[in-house]
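**Student:** Just a sequence and a predicted model for now, questions to come.
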Amino acid sequence: MSDQVLVGVDGSEASLAAVDVAVREARLRRTRLRIVHAFIWPLMRVPLGPAQDGPPEGGLRHQAEGILADARARAEALDPQLEIETELVTGEPLTVLSRWSREAGLVVVGSRGLGRFGALLIGSVAVHLAAHADCPVLIVRGRPDPAGPVLAAVDGSGVGAEALGFAFAEAAARRAPLTALHIAHPSTSWPDQEERVLSEALAGWREKYPDVELRSEVVEAHTRPALIEASREAQLLVVGARGRGGFAGLLVGSTSQAMIQHAHCPVVVVRHPSERTAEA
């Protein structure tokens, strides 16, 4: 795995918005940007060139090349100094982005794609990537507050620790405050115990990132609605793929799925290294 930023594009406005975010993330990481378009039509055995009586610039391959060219031009306009690579890859988006995530430090995807069922499709794309990508996945959605904090969901699990580490690093790179939020179920929580979970989760990170302005809080509430509400004032929400109390067979938990679909700001889903190793 490298630290390059990978973004998938399909020509939609949402994927171009993802390019904007990916450019910023690559700049923050001082790394290169790789823009990928999954070209599924060769698998369908359909003609890829222009129609016999059509314009020479027509055809599916030319259209795909145009999608990449537009995305590259947008990225170059935002940061002319950024190192950018474009790739036209035969395959369907889920498989292509999962495979190429092995060479990335972050994958960025838009909140909806082309087509009538775009909003539904992004749920499947984002959940699939969150469950199988070899690096964190950033889903560009909502209307982030650019002055808001990076919001991290803390649950005391191993994957929660990975997500918290990512959140601290992101807050430091953005020079943004960090809100570490531990949500305890009202009917099963013990205040002293929940405060200890939060304190232990933060141990070490404060020292590693002393310049990050940190606010930590324990809230008694139901996890999903509380995180969705808190995301209104955030510029980014970071969650673990599957936290404490999740079913072992689920690579993406119900909380992260809910955030992918309903958060008011972009969402990063982080997996634990042991989950990635188990799939290798």
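**Tutor:** Sure thing, it's come through.

**Student:** going forward, measure contacts between C-alpha atoms and count neighbours the same way
**Tutor:** Fine.

**Student:** How far does stretch 76-93 stretch from one end to the other?
**Tutor:** Terminal residues of stretch 76-93 are spaced 24 Å apart (CA to CA, to the nearest Å).

**Student:** so how far is that stretch off the chain centroid?
**Tutor:** The chain centroid and the centroid of stretch 76-93 are separated by 17 Å under CA atoms, centre = their mean, to the nearest Å.

**Student:** In this structure A147 contacts Q235, no?
**Tutor:** Yes - the pair A147 / Q235 is scored as a contact, 7.0 Å apart, by CA atoms under 8 Å.

**Student:** What distance do you get for V218 to H264?
**Tutor:** Taking CA to CA as the criterion, V218 is separated from H264 by 21 Å.

**Student:** Of those two, which one has the most company?
**Tutor:** For V218 and H264, the more surrounded residue by other CA atoms under 10 Å is H264, and the numbers stand at 25 against 17.

**Student:** ok, the more buried one to L151 distance?
**Tutor:** Note on H264: its distance to L151, by CA to CA, is 12 Å.

**Student:** Touching both of these two, which residues are there?
**Tutor:** A shared contact of H264 and L151, defined by CA atoms under 8 Å, 6 or more residues apart in numbering, is any residue touching both; here these are S231.

**Student:** Which parts of the stretch 101-250 of the chain are strands?
**Tutor:** Across the stretch 101-250 of the chain, reading from the start of the chain, the strands by DSSP state E, counting those that start in this stretch fall at 106-109, 137-139, 150-153, 178-184, 214-220, 236-240.

**Student:** Got another one to weigh against that:
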Amino acid sequence: MKDITRIVVGTDGSPEAWNVANWAAGQAERQQVPLQVLRSVELPTVESPGAELSPAEHWYSPDVVDEVRSQATEQLDGVVARIRDQYPGIQVERELLVGHPARTVLDSTQPGDLLVVGRSHMTGLLGRMVGSTTEEVLTHARVPVVVVPPTEHDATGPVVVGVDQSSSQEAFVVALEWSLERNLPLLAVAANDFDKAFWARQSPSLAEKRREQLETEQVRLLQPLVDQQPGASVRVAVVDGEPVTALRQASQGASLLVVGSRGRGGFSGLLLGSTSRSLGRECDVPLLVVPNVKD
């Protein structure tokens, strides 16, 4: 990704969080950009209207707040030290955040950042990324976001990108650049998700013609972008089913799955509502969400 000037990663000190930080550090090393490591602290509180103190200060004694922050700082320092040991060639900075995980992380990003978060059932930043916080980050982020799963994946696998017929192709351009930088195959996947009942009543040959039509149209849309990159190539596949299922099936064994966050439907708009939670929780490979800069 040519426009990335910094990688920002969230951590909570858990083993699952280290996998995320390690992935982010590897990308920072490859792209030769600084790495910012964040640790978020949010004490459970109840709003206290009229209170002069902040919710945390109102409900907890200063020694409790200080201890929580101290432990979080220690975890953060441990992750940073491990990164610096394994990736001595990259610049690493750290920051302890206090407040709502999604909001504090989003406020810490700036144009040119790639934000990396994890999928974990632990508490803290990464745990809060499951469910509503994941949707909040993916919906409101103005920078590309990668959600890294806790399971191992093949870093040498192809790059898979979800495409549709919308005029916005930011996600495809990012996927194309990513695959070229790493010399990996690129697979563009379009979902054949039209009226299932109608097509079930048609002959197999007619349904196949419909798939061929979708594939031909998608190649027509993408080829001008491919032609702008010397040595680039892409394989287009039309997969039957709704977008999330189609993407999950097509991305098995991939090194990265790329989708857009806005659009008129299909893959460009699939990260709104319940679909974002589904991909964020269930995707077996790193998921890169590219915002539409025109929004």
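**Tutor:** That came in fine, so what should we check first? Here the structure is a predicted model, which means the values were calculated and not measured.

**Student:** List the buried residues of the lengthiest helix in the first structure.
**Tutor:** Looking across the first structure with DSSP state H, the single longest helix is helix 60-78. Of all the residues in helix 60-78 of the first structure, those buried under the rule 16 or more other CA atoms under 10 Å are L60, R61, Q63, A64, E65, I67, L68, A71, R72, R74, A75.

**Student:** Aligned to the second one, what sits in the second structure?
**Tutor:** Spelled out, that is R61 of the first structure. Aligning on TM-score structural alignment places R61 of the first structure opposite R69 in the second structure.

**Student:** what's the spacing between its match and S278 of the second structure?
**Tutor:** 32 Å.

**Student:** What of L186 of the second structure?
**Tutor:** Here the criterion is CA to CA. By it, L186 of the second structure lies 23 Å from S278 of the second structure.

**Student:** quick one: which of the two has more around it?
**Tutor:** For L186 of the second structure and S278, the more surrounded residue by other CA under 10 Å is L186, and the numbers stand at 25 against 15.

**Student:** list the contacts for R84 of the second structure?
**Tutor:** Taking CA under 8 Å, 6+ apart as the criterion, R84 of the second structure is in contact with I90, V92.

**Student:** Next, find the distance separating the equivalent of it over in the first structure from Q261 of the first structure.
**Tutor:** In the first structure, the residue paired with R84 of the second structure is E76, using TM-score structural alignment. Distance check for E76 of the first structure against Q261 of the first structure: by CA to CA, it reads 30 Å.

**Student:** just E275 of the first structure next, same as before
**Tutor:** When CA to CA is the yardstick, E275 of the first structure and Q261 of the first structure sit 23 Å from each other.

**Student:** more crowded one of these two?
**Tutor:** For E275 of the first structure against Q261, the residue with the higher neighbour count under other CA under 10 Å is Q261, and the figures read 20 against 16.

**Student:** Count the residues that sit near the spatially closest residue to the more buried one that is not a sequence neighbour.
**Tutor:** Closest residue in space to Q261 of the first structure, ignoring its immediate chain neighbours: G123 at 6.5 Å, by CA to CA, 6 or more residues apart in numbering. The number of residues packed near G123 of the first structure is 18, by other CA under 10 Å.

**Student:** so what corresponds to G123 of the first structure in the second structure?
**Tutor:** Following TM-score structural alignment, the counterpart assigned to G123 of the first structure within the second structure is G131.

**Student:** go on, L198 of the first structure?
**Tutor:** In the second structure, L198 of the first structure lands on Q218 (TM-score structural alignment).

**Student:** The first structure: which residue goes with V105 of the second structure?
**Tutor:** Applying TM-score structural alignment, one finds that V105 of the second structure aligns to L97 in the first structure.

**Student:** How about the contacts made by its match?
**Tutor:** Taking CA under 8 Å, 6+ apart, one finds G8, V36, V107, L129, A133 in contact with L97 of the first structure.

**Student:** do the same with V161 of the second structure
**Tutor:** Contacts of V161 of the second structure were listed using CA under 8 Å, 6+ apart, and they are A171, F172, A175, L186, L187, A188, V189, L257, V258, V259.
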